[in-house]
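>>> can't give you the sequence, but here's the structure:
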């Protein structure tokens, strides 16, 4: 710890600050070049996100080897007119087919009529290579242009199918990337301006956050080249984490630096003292978050597994930027950076902590009543989880604004079997072809089956089974599960793949991942807290509070999701939400309890706990507001998964900052008494002066 404090003092040195700034300027050149390639290492092909052991994944791999010419995705163009298609409508569809053949190399099938005579479909193959490289979006866009050109009045038309859904999802994520960054910068800048009432000071942490984002993206590129899964959603999450955590760390450091400036004429000494007292707690907080994120490596889903290293890189980039570049810049700029409220050498005023003195007095007067009421309130909110409906969101359900692919699927469902655009694909050894075809044809939920197609090697057959229900629906998933159960008994070795099968496998993998990752996160957090506080009771106390807080946030979020029209909660949001709620929630109690451990050694348990609550109240609450606002930026995206994750984490952070850290934890510590620190007893830490003031409060 002493070594850490000495290293932390480097940016405060008269020469050291310039060395740190120069090092960052030199590093940002290669880091920026690396970060510019983040789009090239992203893999948004959902087939690569699945576990290798999943039946749908094995079906994809088999198709690539045995049916290379027929393993393409499909784009389905549907045309419909209520009351029946006219001759002009049919002529338009035929013209579109001829033009689409030039786009698809002549392999367009159809028009296929519906039984009611009101709709026709054209099916355009999209090469698997195009799906992997992103060229599929251009093919879909061109097909839509062809479809809309010369469309007769009253004829409804839409492009749907797996290729269209993929293109719409990619476009939605691509459009929000730059917007999200700009909005995040604006929100954080506004909050910093309000906090410090300075036109200059907020620009310094923002510049450091920007440097942290570049470093994080460069790290993501290196991780991608090393084999880690880097997705568009992961890249967005990295930006949010660097902004949120980086701003939190900046608030803690700047607040402490401002206090030290009020007591020391030499800004270098003031910054050195600020770093010595804040960096250990900030580093412990970052270590908790990073290690908890690495627990995602235990996931089966490659997309979830890939988020672990990305989140850890984001946390470390934020920590590095805010403990090196930020203090170096602040020291170099001097006291004038705080203009117009420039701190002078004087005793710190009590105005900023008066409200926290009152809160501390209320909590300490009747601690048992305080923690009981807070605990009951959180438990009541947790009851909202009874309405939780977890599952993988797919297709139109994952968008706030219905994309054309989802609208096209609704037209399909009105005139054709729901699974027309994405049939189940049954693969079986040739010797079992007849029995497998018969089983598929008579299986519940199967509308029709195609003839068996023999592979190039002659060892396998593929049978197309059109589902009666839409691919992402629960009935369709039950149909695929039933078909798999039939084949497992009658034809071992047969595989069922396709879009619905992949969704079924994702459900199972996400359920398993949440069951495995949650205990790992709990174990990591408990271990870090035990090492930091050198106690047994306190870490268990903090962990219990974090879990109760997470349950309350989940219950409140579930009710909010229902009110917003999102009754199903994506399992990815639940897994990542649990990780962030526990790890980020513990962050604030780390700052509180680390300070409490020092104050208890000086003043005794009761007075020390209250002193820690008062000293850390303002800055931790402010940091919670900033972090919550940063995650709320995710709600501007049109992707339901992002919205749910943003709301869940933001609500959890606010609950932690205003209820858990302010009332529940200190009240429990006061009620339990000195046994909180069992088996050790807090000992005085070395003090650079006789009257430290701890982590201070921002000047609002």
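Yep, it's here. The model shown is predicted, which means the values in this text are computed figures rather than measured ones.
>>> alpha carbons only for contacts and neighbour counts from here, please
Noted.
>>> For stretch 109-122, measure first residue to last.
Stretch 109-122 has its terminal residues 6 Å apart, counting by Cα to Cα, to the nearest Å.
>>> cool, and stretch 650-669?
Length of stretch 650-669, first residue to last, Cα to Cα: 26 Å.
>>> what does stretch 50-58 give?
10 Å.
>>> May I see the buried residues of that stretch?
Buried residues in stretch 50-58, counted by 16 or more other Cα atoms under 10 Å: 50-51, 54-58.
>>> could these be laid out in TSV, adding distance to residue 178 and secondary structure?
Compiled in TSV, the buried residues of stretch 50-58 are given as follows (distance: Cα to Cα, whole Å; DSSP: H, G, I helix; E, B strand; the rest coil):
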residue	distance to residue 178	secondary structure
50	28	coil
51	31	coil
54	35	coil
55	37	helix
56	34	helix
57	33	helix
58	36	helix
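>>> distance of residue 102 from residue 142?
Relative to residue 142, residue 102 is positioned 11 Å away (Cα to Cα).
>>> go on, residue 189?
Residue 189 is 41 Å from residue 142, where distance means Cα to Cα.
>>> With neighbour numbers in mind, choose between these two.
Between residue 189 and residue 142, counted using other Cα atoms under 10 Å, the more crowded position is residue 189 (19 against 13).
>>> Surely the more buried one is in a strand?
No: applying DSSP: H, G, I helix; E, B strand; the rest coil, one finds residue 189 to be helix, outside a strand.
>>> what are the ranges of the strands in the stretch 551-700 of the chain?
Ranges of strands in the stretch 551-700 of the chain, per DSSP state E, counting those that start in this stretch, are 568-570.
>>> Also the chain?
Counting by DSSP state E, the segments of the chain that form strands are 73-80, 109-113, 119-126, 156-160, 389-391, 424-429, 446-449, 453-454, 460-467, 495-497, 568-570.
>>> Can you lay out the ones you listed as TSV showing mean neighbour count and distance to residue 611?
Formatted as TSV, these follow (neighbours: other Cα atoms under 10 Å; distance: least, Cα to Cα, whole Å):
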stretch	mean neighbour count	distance to residue 611
strand 73-80	25	64
strand 109-113	16	75
strand 119-126	24	66
strand 156-160	24	62
strand 389-391	17	43
strand 424-429	24	64
strand 446-449	20	68
strand 453-454	18	76
strand 460-467	25	65
strand 495-497	26	61
strand 568-570	22	41
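>>> here's the one I want to compare it with:
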């Protein structure tokens, strides 16, 4: 009696615990913006040259206000002798609350500065760090719309304008992203389960995991232990929903299988849990370890995403192994309504443990172990058993052909104007600025040099091709401002600050300044930050990929008690990643017309695809090993493929759909990650896990388990 009450109360208690966590964490979801940052400079490590230059540059200003560049572009020429209306506009703009004068006694808005061609004027304002950026930029744009004469268009660009538009692109999107992802998953689960109840239980598991994980992440971000950004928020939601659903699919499949073999839901859950606990735990642990490898990154944005995503996966794992079993125990067979799985005593006699030995002795064919399987996956398994070598060689050739697209990959950063995929006032303003002024006038190069080298450093900046003018930061008397023995030099670029030409200029300037004095001059500014970010991202890619592959290899060796199988599995996911990235590069360049990709895209694509793709390796090969112990390696491979094919394909489609949902965020980086991972997961699920791995393993035979004893057991050919 006591045991019966425990069986009833335990699931209820587990559900209540998760309900409380979700109830507390859910409202925190809307407050994540309070602790997030989208400043690219903050993504860099403290040791980056542009970071050091930026910190020293702050000493030359009494505030950390954000500059806004205001451009008024006219259809007709503006008389430089009649700037009265534009001077009045400067006064009106200066009355906007939240602006901060650059120096004591200076106007809040500097300008108007007419262009040489006479078709535009420029202003510079500074938005206080204490002000609400969106409100200030919005008010400035309203003033321009209302006060500019007909035929004149106004823009707010520069750091303040771009930051505002970037935040707006993320703003309010979390709810839409979550709704799209959950809606897509729900529809897929309806098709997979043909049940109304079960999809809700699986989605509740995912949502509870997400809401509870956010509570911890918010607290860590508030304590400045991790750095949260808009892109990491979006990725977190997708990862948690996708991973929790994947783990749920495996457990539910085992539970439904066990319900046919066991009369009570308790016994069925015991068997299902025992069969799925190890692969789910191993899958989750592998993903967590793979994501934590991002801690080795020198980019703060990458390093912070690692623990944020790992926390999300940990809660997905916890929910799949505790909350979902509790739901299934409370509902029992009713969870599958209207297609209730019936108890079938004959189902317990699946395949004799001695069947494999008998098959080996009699030389049975590929149908061995597939006696009770029907449908598509029986046919796939039979195909693998009859043409293994042809299948795996053809699969490798197809993947290799796709990987050739890597030669088209342009992952060396993109202009700011390409970051936002929706219309942006800041982007339009930057283009207007480039039409009428030096394109880099809104984002100058800054050089912090020792006082003793100020003349030589100023000469080097002035002489640099691609910089139109250079000046020392001076006080009202015209004397250079000196802070801690250093001076600040600013130079106006002739090219847009985020262009390849501007980056070439800054690289050449750094080389020139290395020969000035002791080579202690530091170059900062928007262009320098972009250069350092790209260089660091490329270095991270070379460093982190081997670490992730090594971690996954060790986990697979421990899990499968083999060396050869894990090596082949890791090689397969690496090849699958190369193919996904190669095909994506071709699509980005020729179909979607993207100007390139952020330097972090290949690394994020690798970590997500490899760490998540190994889930399907684990789901497949743990079942194959289980069946191989019972019926022999080759029959075990075919049976493992047959019984897991449906659940692995469903899991892949779910994960691809959730990552594809990232495309609703109009940010280039996330759109590219969405395509790479969604396509890569489908490729991995349909080709690699369904054909390549089973066919290769079948062709190798028992030696696939080398050096374990299982590799010495004969298997039918």
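Here it is on my side, so go on. The structure displayed is predicted, hence computed values, not measured ones.
>>> Make JSON lines out of the buried residues of stretch 50-58 of structure 1 and add distance to residue 531 of structure 1.
Formatted as JSON lines, the buried residues of stretch 50-58 of structure 1 follow (distance: Cα to Cα, whole Å):
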{"residue": "50", "distance to residue 531 of structure 1": "36"}
{"residue": "51", "distance to residue 531 of structure 1": "35"}
{"residue": "54", "distance to residue 531 of structure 1": "39"}
{"residue": "55", "distance to residue 531 of structure 1": "43"}
{"residue": "56", "distance to residue 531 of structure 1": "44"}
{"residue": "57", "distance to residue 531 of structure 1": "42"}
{"residue": "58", "distance to residue 531 of structure 1": "44"}
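>>> OK, contacts around the residue nearest in space to the middle of structure 1?
Most central in structure 1 under Cα atoms, centre = their mean is residue 237, positioned 5.0 Å from the mean C-alpha point. For residue 237 of structure 1, the contacting residues are residue 311, by Cα atoms under 8 Å, 6 or more residues apart in numbering.
>>> Swap in 6 Å and give it another go.
Counting by Cα atoms under 6 Å, 6 or more residues apart in numbering, residue 237 of structure 1 makes contact with nothing.
>>> Tell me which residue of structure 2 matches up with it.
Residue pairing (TM-score structural alignment): residue 237 of structure 1 is matched to residue 235 of structure 2.
>>> Report the distance from stretch 256-268 of structure 1 to the chain centre.
On the basis of Cα atoms, centre = their mean, to the nearest Å, stretch 256-268 of structure 1 sits 38 Å off its chain's mean C-alpha point.
>>> what's the first-to-last distance across that stretch?
End to end - Cα to Cα - stretch 256-268 of structure 1 spans 13 Å.
>>> in structure 2, what residues pair with it?
Mapped onto structure 2 using TM-score structural alignment, stretch 256-268 of structure 1 covers residues 254-266.
>>> Give me the contacts around that stretch.
Residues contacting stretch 254-266 of structure 2 (Cα under 6 Å, 6+ apart): 268-269, 272, 332, 342-345, 347-348.
>>> now for residue 577 of structure 1: what does it line up with in structure 2?
Residue 577 of structure 1 maps onto residue 605 in structure 2, by TM-score structural alignment.
>>> what about that match, distance to residue 167 of structure 2?
Separation of residue 605 of structure 2 from residue 167 of structure 2 (Cα to Cα): 23 Å.
>>> So which of those two has more stuff around it?
Using other Cα under 10 Å, the more surrounded residue of residue 605 of structure 2 and residue 167 is residue 605, with 22 against 18.
>>> and the gap between that one and residue 444 of structure 2?
Noted for residue 605 of structure 2: a distance of 33 Å to residue 444 of structure 2, by Cα to Cα.
>>> okay, the contacts of stretch 254-266 of structure 2 in TSV with distance to residue 630 of structure 2 and neighbour count next?
Formatted as TSV, those follow (distance: Cα to Cα, whole Å; neighbours: other Cα atoms under 10 Å):
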residue	distance to residue 630 of structure 2	neighbour count
268	20	22
269	22	24
272	17	22
332	29	21
342	25	13
343	23	16
344	21	13
345	20	11
347	16	15
348	14	11
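>>> So which of those residues is the closest to residue 533 of structure 2?
residue 272 (47.3 Å; Cα to Cα).
>>> Please name the residues that touch residue 322 of structure 1.
Counting by Cα under 6 Å, 6+ apart, residue 322 of structure 1 makes contact with residue 250.
>>> and it, what pairs with it in structure 2?
Under the alignment (TM-score structural alignment), residue 322 of structure 1 maps onto residue 320 of structure 2.
>>> do the same with residue 390 of structure 1
Counting by TM-score structural alignment, residue 390 of structure 1 corresponds to residue 411 in structure 2.
>>> Isn't that match up against residue 598?
Yes: applying Cα atoms under 6 Å, one finds residue 411 of structure 2 in contact with residue 598, separated by 5.5 Å.
>>> Thanks again, I'm all set now.
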